[in-house]
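Asks: here are the coordinates; sequence isn't available:
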């Protein structure tokens, strides 16, 4: 379901950094937010594939 496991791990590391660390440097925060925004297509594609998988098997998606 994932195009790249490496991209997924990168997204997870970014998520952990943004959630568990208080970023004081505005430039670093802006960079992290831009990186997060760049990950949106990866997350949307994954969610669509999971939903399609569930739908094909008659599983609830909501």
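Replies: Thanks, I have it. Predicted model, so just to flag it, every value in this text is computed and none were measured.
Asks: For the rest of this, base every contact and every neighbour count on C-alpha atoms.
Replies: Noted.
Asks: if I pick the residue minimising distance to the centre of the chain, what's in contact with it?
Replies: Nearest to the mean C-alpha position of the chain, by CA atoms, centre = their mean, lies residue 43 at 4.4 Å. Applying CA atoms under 8 Å, 6 or more residues apart in numbering, we find residue 43 in contact with no residue.
Asks: Tell me the spacing between it and residue 32.
Replies: To residue 32, residue 43 is 16 Å away according to CA to CA, to the nearest Å.
Asks: and here's the other structure:
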């Protein structure tokens, strides 16, 4: 993943995109999108892992 400072710098470039070249804005978007894809893939992996964990059967108040 990218460093927090890189992400913040990319955000600033996009926020002030009128003052930056198209190449700089494209690079900033690329940085943010790469990080987004990495995080999204990690979230999906964690969700898949969590789905494999057996859930305990909770007793109901009517079970004996």
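Replies: Yep, that arrived. It should be emphasised that the depicted structure is a prediction, and the values quoted were computed from it without experimental measurement.
Asks: on that earlier part again, quick one: the residue nearest to the centre of structure 1 and residue 27 of structure 1, what's the gap?
Replies: Counting by CA to CA, the gap from residue 43 of structure 1 to residue 27 of structure 1 is 24 Å.
Asks: Quick one: map the residue nearest to the centre of structure 1 onto structure 2.
Replies: Taking TM-score structural alignment, the alignment pairs residue 43 of structure 1 with residue 32 from structure 2.
Asks: Which strand or helix spans its match?
Replies: Element membership for residue 32 of structure 2, per DSSP states H and E: helix 22-52.
Asks: Give me the buried positions along that helix.
Replies: Along helix 22-52 of structure 2, these residues count as buried under the neighbour rule (16 or more other CA atoms under 10 Å): 25, 28-29, 31-32, 35.
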